[in-house]
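Peer 1: this one's sequence-less:
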């Protein structure tokens, strides 16, 4: 009868217990962390409005703001599908945009430097719009398929 083979580490084999060599696994309770996050920030009953009723959840507010921006939905049309008044939709959209600007303005909403301007000028020239930076005024451009009433 053959002896059971046990694989023992040799000097060439590295031993670790984490997913990266040299790091150790730290047990974390991911389920409890998720439950705490959802309860603290996304629980529809966690915040009450001025009338003492549960307010809209962050999920609802983000969806409304994204729908209004992505599809150009009117604020008053959100009442039918999401039960949110026009004024609440507009406030939510304003808050959403303010937060996006606040978080990303330093990286994405800065004045273009000379390198950026050169890149944009080259791209516009390559597409047939020489000297154009941030302008969509193309009235001087002949369009062969433009309806005659617009010419």
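Peer 2: Structure's in. What do you need? Since the model is a prediction, treat every value here as computed from it, not as a measurement. Numbering: from 1, shown residues only.
Peer 1: okay, CA-based contacts and neighbour counts for the rest of this
Peer 2: Noted.
Peer 1: Quick check: longest helix in this protein by residues?
Peer 2: helix 86-108 (DSSP state H).
Peer 1: Following it in sequence, what is the next regular element?
Peer 2: helix 114-126 (DSSP states H and E).
Peer 1: In that following helix, which residues are buried?
Peer 2: Within helix 114-126, the residues that qualify as buried are 120, 121, 122, 124, counting by 16 or more other C-alpha atoms under 10 Å.
Peer 1: Give me the helices and strands touching the longest helix of the chain, please.
Peer 2: helix 58-71, helix 78-82 (3 or more C-alpha pairs under 8 Å, 6 or more residues apart in numbering; DSSP states H and E).
Peer 1: Can you list the buried residues in that helix?
Peer 2: Residues of helix 86-108 classed as buried: 88, 89, 90, 92, 93, 96 (neighbour count, 16+ other C-alpha under 10 Å).
Peer 1: Put this next to the first one:
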């Protein structure tokens, strides 16, 4: 198949996916979605203000062009990978997805490029009211792992041991 035919086919496929799924899946959460997510996470997990989980992952890029492989390769992965930052809710609705550009090889680099917090920074983020330890908050938060920066809207998970540590001497 010729290059122009391949591009036309991919373009038509993408247009079809957008036409079929944009209204329900290819969009930012609405204010109603945010209220539903907040209420469900509170009900299921007891976490007031939680909007979902956020994480980055490496996807193997089997057909990465040879000239680009150095930009998309890390020593801890066998071949070239592309980073995906994804935000998901309790019902596995992936309401945020961002693929990191060349050279963005960790959660922080991808987070800095992503548009996830644009509305928050511009003062347009939906309001989520909740109280923790007597302090009222008006913006939701996301659960993340330890590599993410210390931002008010990112809450890092921590381990709580079930039993005391056993030390070997």
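Peer 2: Yes, it's here. Since the structure is predicted, the reported quantities are computational estimates derived from the model, not experimental observations.
Peer 1: what's the TM-score here?
Peer 2: Once superposed, the chains reach a TM-score of 0.27 (TM-score structural alignment, normalised by the length of the first structure), with 61 aligned residues with a C-alpha RMSD of 4.1 Å.
Peer 1: about what we covered before: tell me the most buried of the helices and strands packed on helix 86-108 of the first structure?
Peer 2: Comparing these by mean neighbour count (mean count of other C-alpha atoms under 10 Å), helix 58-71 comes out on top with a mean of 16.
Peer 1: sorry, back to before: of the buried residues of helix 86-108 of the first structure, closest to residue 69 of the first structure?
Peer 2: residue 93 (8.4 Å; C-alpha to C-alpha).
Peer 1: ok so, going back, figure out which of the helices and strands packed on helix 86-108 of the first structure is closest to residue 114 of the first structure.
Peer 2: helix 58-71 (31.1 Å).
Peer 1: okay, the angle between the closest one and helix 86-108?
Peer 2: Inter-element angle recorded for helix 58-71 of the first structure and helix 86-108: 80 degrees (by axes from the mean of the first three to the mean of the last three C-alpha atoms, to 10 degrees).
Peer 1: Show me what helix 58-71 of the first structure is packed up against.
Peer 2: helix 78-82, helix 86-108.
Peer 1: Could you dump the ones you listed into CSV and include distance to residue 32 of the first structure?
Peer 2: As requested, those are exported to CSV (distance: least, C-alpha to C-alpha, whole Å):
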stretch, distance to residue 32 of the first structure
helix 78-82, 30
helix 86-108, 28
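Peer 1: Any chance of TSV for the buried residues of helix 114-126 of the first structure, columns distance to residue 100 of the first structure?
Peer 2: Putting the buried residues of helix 114-126 of the first structure into TSV (distance: C-alpha to C-alpha, whole Å) gives the following:
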residue	distance to residue 100 of the first structure
120	24
121	28
122	29
124	28
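Peer 1: Name the single longest strand found in the second structure.
Peer 2: Criterion DSSP state E: the longest strand present in the second structure is strand 50-60.
Peer 1: elements contacting that one?
Peer 2: helix 31-45, strand 81-88, helix 107-113, strand 141-144.
Peer 1: between it and helix 31-45, how big is the angle?
Peer 2: Going by the same axes, to 10 degrees, strand 50-60 of the second structure makes 90 degrees with helix 31-45.
Peer 1: Can you lay out the buried residues of helix 86-108 of the first structure as CSV showing distance to residue 67 of the first structure?
Peer 2: Shown next, in CSV, are the buried residues of helix 86-108 of the first structure (distance: C-alpha to C-alpha, whole Å):
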residue, distance to residue 67 of the first structure
88, 14
89, 10
90, 12
92, 12
93, 10
96, 12
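Peer 1: of all the residues you listed, which comes closest to residue 71 of the first structure?
Peer 2: Nearest member of these to residue 71 of the first structure, counting by C-alpha to C-alpha, is residue 93, at 13.2 Å.
Peer 1: Tell me the spatial nearest neighbour of that closest one, not counting adjacent residues.
Peer 2: residue 65 (4.8 Å; C-alpha to C-alpha, 6 or more residues apart in numbering).
Peer 1: any idea how far the one you found is from residue 116 of the first structure?
Peer 2: Going from residue 65 of the first structure to residue 116 of the first structure by C-alpha to C-alpha, to the nearest Å gives 30 Å.
Peer 1: just to revisit the earlier point, was I right about the residue nearest to residue 93 of the first structure contacting residue 86?
Peer 2: No: counting by C-alpha atoms under 8 Å, residue 65 of the first structure stays clear of residue 86, with 11.7 Å between them.
Peer 1: need the contact list for the residue nearest to residue 93 of the first structure.
Peer 2: Counting by C-alpha atoms under 8 Å, 6 or more residues apart in numbering, residue 65 of the first structure touches 89, 92, 93, 96.
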